[in-house]
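Colleague: The amino acid sequence is not available; the structure is as follows:
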């Protein structure tokens, strides 16, 4: 219960809907029991009254008939609004949970989340949170209502027969406490296994769909499908076990209810013989005893899935209780020199057991300067962006942005100081305009068309490029078009620092020249740090930095480096 307690407290956010759902459930269940109880008395009393003409003439059919109709109406209307209310409360709680969980994920940042697969996080966000609907809809509400209804019915029965009330109370304890407890024990292992099996199946299905092209090319479809089949077999076995447990508990519930009804009938017959009860009251008590088990009938199934619910809550808490590696201050300093960047003796690695990615790295960039950073794969180029974006913290050294320590900025201020094109480019299903407005929600159509022209995309997307649908993850665009879409989005953001990671990857030489030339000529005044393997247009940058194993091995103006016959820059040009 400890792992579920935080989620129980969250029900307080929608306590009005929660309380209304409990109240309507109580009214509906009492109406159902009242309907069957009153009907039992009414039918029996009517039959006895009809034995004699005088009895039939004196019998009041109207009042109990109105009561039966009233209970029926309350039961029908109450059930309708109870379902609407409890499900509305459940959906609101689940929506709140998803927002809460996503906010916790966002706070952890890439440094903490890189150890989790995206499919696993998606399963926790969807499957595990969906499993928590069992907590309110099938556990809390039915348990509270069953307890209240059981107590009221036992008190009602005790007014006519203490013995019948005692038998009913014992039967309710068996059906409402012992049987759910047994179902919870029986379903403990299967429930947890079922949750993990659903997660494994969805992960494999997602991998199968996302990797379909490569699987087709390399002949890996059959093994991937077989893995999906094996995961499905595991899930089906757990579902079969849970279904068998449910069938057994349903049979036990029927047996207990039937036994309580028979015991009430036997005790009631003796009370009729002793003239403590009239015959019509006997039928009333028996029907009441049978009806009250509707209150406890849902409990075994709900508690059978208790372990699944607890496991889902545990998987969520496992993520949300982690501490973020990057913490932003509540109050921010003001940038003094927008566009200035200073790396001072930075040492950084992604894991303590891994080699240094940047080792005693120092670099100073002036506002408005345009730098081209060169180096082979693994030389530490992309790590510079990760540090500037504060996705990671350096192990030692200091990093200043706009004349202030980067740790002194709150997150909104830090994000406003830079625009980043990372690898790979992430596009979202929707139009070109939808993707561009992520950079600037207030951007006009003219501004977006202008930036598309700068990256040579305006003529490739039809007559109305802003409304062109890019597809899931940009699937309707080529690799070069996706890269240029990401670049256009980065250029659109009005930030003083522009960080571009391989912006011309996948472009032909002509398009690359057009894009880089337009970027350098139309976006003057902004500091530019461009990471690239390509040397075309390199002479148009103010300075070139060459990295190797996390260290600056060469830097200078393009003409200065070209003048050195043995410079690494000239060696790269000769390749």
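Modeller: Good, I have the coordinates. Predicted, not measured: the structure shown is a model, and the values here were computed from it.

Colleague: Only C-alpha atoms from now on, for both contacts and neighbour counts.
Modeller: Will do.

Colleague: quick one, what contacts residue 555?
Modeller: For residue 555, the contact set (CA atoms under 8 Å, 6 or more residues apart in numbering) comprises 543-546, 561.

Colleague: Helix, strand, or coil at it?
Modeller: Using DSSP: H, G, I helix; E, B strand; the rest coil, the structure places residue 555 in strand.

Colleague: And it, how far from residue 548?
Modeller: Distance, residue 555 to residue 548, using CA to CA, to the nearest Å: 12 Å.

Colleague: now swap in residue 141 and tell me
Modeller: Relative to residue 548, residue 141 is positioned 63 Å away (CA to CA).

Colleague: next one: residue 361
Modeller: Distance, residue 361 to residue 548, by CA to CA: 11 Å.

Colleague: Could you give the number of residues near the closest residue to residue 246 other than its chain neighbours?
Modeller: Once flanking residues are discounted, residue 246 sits nearest to residue 301: 6.2 Å by CA to CA, 6 or more residues apart in numbering. Using other CA atoms under 10 Å, the number of residues around residue 301 comes to 24.

Colleague: again, but for residue 280
Modeller: 18.

Colleague: mind putting the contacts of residue 555 in a markdown table, distance to residue 341 included?
Modeller: Below are these laid out as a markdown table (distance: CA to CA, whole Å):
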| residue | distance to residue 341 |
| --- | --- |
| 543 | 14 |
| 544 | 15 |
| 545 | 14 |
| 546 | 17 |
| 561 | 22 |
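
Colleague: Which of those residues fall within helices?
Modeller: Among these, the ones falling in helices (DSSP state H) are residue 561.

Colleague: Select from the contacts of residue 555 the one having the most neighbours.
Modeller: residue 544 (25 neighbours).

Colleague: Included below, for side-by-side comparison, is a second structure:
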């Protein structure tokens, strides 16, 4: 299993030239901004002092400092522009490779078991990916700039007034290292709890909306609304408390930097009184400290962003380790045996975090061709069995022996049919090359040919979000038409006619029986009145 932290470090090293260029330009921008403030302060104060006497004013060189100010201003603007280009380019390059690698790893995991469609799981995953992507731009870059600004500030103080170093070293170290660590601790301590509260609030709101009619009938809507409101208030209070704690750390950091600035100005004035320092340089040190303090203050969130990113990498690594790829327990014998059959032997399966198994020593024998109907009340494992045969889920124990059929000749039609935002033709072919007569024949078998002809552009009508929206029954029949065009040997249907009226469903089943007469069709459905005498039936019961 690949190490996700090493993967990110590898990608960062691959883009090290652009990333280092971004850091260098960011440091140049910070240096130019601080120097511009300090030199401007020195220039103004020196010019003011020179203007006190005619001789000094005549001898004072106004042009060189003015040129320095203009040069620093230009370098700050150019550096900021170049830093934005290079740092964001490095970020986008890292993100492009990172997303490809992360989603490649994620796609190998058994997310069907982890229920990726759950809000808590999916939102956590997306938030983690965003935190990982922000490591360079929001953590490494500002931290490097702050550290180099601190070093440059200490060197400048040593050159101009060495006696200042003992006064500023302690508050400077606190502002650079201790306060960012404290801020990071505040952020990380509340991040997980807030995410859980937001997820629980979303689930409660979703349940309220989906069960509104039932709650209204039983006069429980008001109580559920109060409960949701209470959850929202608790979440808002927790979030406000977390923000207040973070702001308190920032305020304390500002206070430390203000104390440092006062100490620098005080020592600068003492040095001026003892003629150890020119008055203009004392004012320059004050502005130099203020400019450096502004950069150091922005360093507080950097360590927190780094902590969030590393925690996200750790969670993703844990998920990859916790869900190792299970070996395929299906065995295919499609060369030596022309007979179509599926033999299920001692099948065992249970979902993670569920103590009760879905299947325990389950056995079944299916002989083809023909239709096999899965019956049983909701929750006994009909959809799970189809997913196990299809290979979407992997059994813990037992085997599924498939004869006369290869893995590529199995297709599953789930309960929910996804419609792509493209033409009806592409929604049917799914990137396969299929001639138009075959498309119309498939539509005719599922009673969609007249509907398709009435569309504005026929097969070239766009479907999906913001386009022509098929109804629930039309979606089901589009899913069946896809299977007809793919022409598999083993067809797995999960509630294929749910939402269709009985007469239309019976007509479609009759057409499909004729068209799929040489295949095995395993159908999970509560509508068992469509079964025929020659069909096989498997009744599932709760384990």
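Modeller: Noted; the coordinates are in hand. The shown structure was predicted, so the numbers you read here are calculated from the model rather than taken from an experiment.

Colleague: got a list of what the residue nearest to residue 246 of structure 1 touches?
Modeller: Applying CA under 8 Å, 6+ apart to residue 301 of structure 1 gives the contacts 180, 183, 246, 249.

Colleague: all helices for the stretch 151-300 of structure 1, in order.
Modeller: Under the criterion DSSP state H, counting those that start in this stretch, the stretch 151-300 of structure 1 contains helices at 162-173, 179-186, 188-210, 212-218, 221-273, 279-292, 299-304.

Colleague: Check the mean deviation of the fourth one from structure 2.
Modeller: Same thing as helix 212-218 of structure 1. Overlaying structure 2 shows helix 212-218 of structure 1 at a mean distance of 6.2 Å from the equivalent residues (mean CA distance after the TM-score superposition for structure 1).

Colleague: list the buried ones in that helix?
Modeller: residue 215 (16 or more other CA atoms under 10 Å).

Colleague: The first one too?
Modeller: For helix 162-173 of structure 1, the buried set under the neighbour-count rule, 16+ other CA under 10 Å, comprises 164-169, 171-173.

Colleague: Residue 481 of structure 2 -> structure 1?
Modeller: By TM-score structural alignment, residue 481 of structure 2 lines up with residue 488 in structure 1.

Colleague: Quickly note the distance from that match to residue 53 of structure 1.
Modeller: Applying CA to CA to residue 488 of structure 1 and residue 53 of structure 1 gives a distance of 94 Å.

Colleague: Residue 224 of structure 1 now?
Modeller: Using CA to CA, we find residue 224 of structure 1 at a distance of 81 Å from residue 53 of structure 1.

Colleague: Look at those two and report which has more neighbours.
Modeller: More neighbours surround residue 224 than the other of residue 224 of structure 1 and residue 53, with 18 against 9 (other CA under 10 Å).

Colleague: Which residue, other than its chain neighbours, is closest to the more buried one?
Modeller: residue 208 (6.4 Å).

Colleague: Need the three-state assignment for the equivalent of residue 520 of structure 1 over in structure 2.
Modeller: Under the alignment by TM-score structural alignment, residue 520 of structure 1 pairs with residue 513 in structure 2. Following three-state DSSP, the label given to residue 513 of structure 2 is helix.

Colleague: what's the answer for residue 466 of structure 2, then?
Modeller: Following three-state DSSP, we place residue 466 of structure 2 in the coil state.

Colleague: And for residue 503 of structure 1?
Modeller: Secondary structure, three-state DSSP: residue 503 of structure 1 is coil.

Colleague: That one pairs with which position in structure 2?
Modeller: Match for residue 503 of structure 1 (TM-score structural alignment): residue 496.

Colleague: mind listing the strands for the stretch 351-500 of structure 2?
Modeller: For the stretch 351-500 of structure 2, the strands defined by DSSP state E, counting those that start in this stretch occupy 359-367, 370-375, 397-403, 410-413, 490-494.

Colleague: Adding distance to residue 519 of structure 2 and mean neighbour count as columns, could you present those in TSV?
Modeller: TSV is the format used below for these (distance: least, CA to CA, whole Å; neighbours: other CA atoms under 10 Å):
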stretch	distance to residue 519 of structure 2	mean neighbour count
strand 359-367	10	16
strand 370-375	6	21
strand 397-403	12	20
strand 410-413	10	20
strand 490-494	6	24
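
Colleague: Including distance to residue 452 of structure 2, could those go into CSV?
Modeller: CSV is the format used below for these (distance: least, CA to CA, whole Å):
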stretch, distance to residue 452 of structure 2
strand 359-367, 36
strand 370-375, 29
strand 397-403, 37
strand 410-413, 21
strand 490-494, 23
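
Colleague: Against residue 106 of structure 2, how distant is the most centrally placed residue in structure 2?
Modeller: Centroid-nearest residue in structure 2, with CA atoms, centre = their mean: residue 126, separated by 1.8 Å. As judged by CA to CA, residue 126 of structure 2 and residue 106 of structure 2 stand 12 Å apart.

Colleague: How about residue 332 of structure 2?
Modeller: Distance, residue 332 of structure 2 to residue 106 of structure 2, by CA to CA: 27 Å.

Colleague: What of residue 254 of structure 2?
Modeller: Taking CA to CA, one finds residue 254 of structure 2 at 43 Å from residue 106 of structure 2.

Colleague: cool, residue 373 of structure 2 as well?
Modeller: Separation of residue 373 of structure 2 from residue 106 of structure 2 (CA to CA) stands at 34 Å.

Colleague: do the same with residue 236 of structure 2
Modeller: For residue 236 of structure 2, the distance to residue 106 of structure 2 equals 32 Å [CA to CA].

Colleague: do the same with residue 68 of structure 2
Modeller: Counting by CA to CA, the gap from residue 68 of structure 2 to residue 106 of structure 2 is 54 Å.
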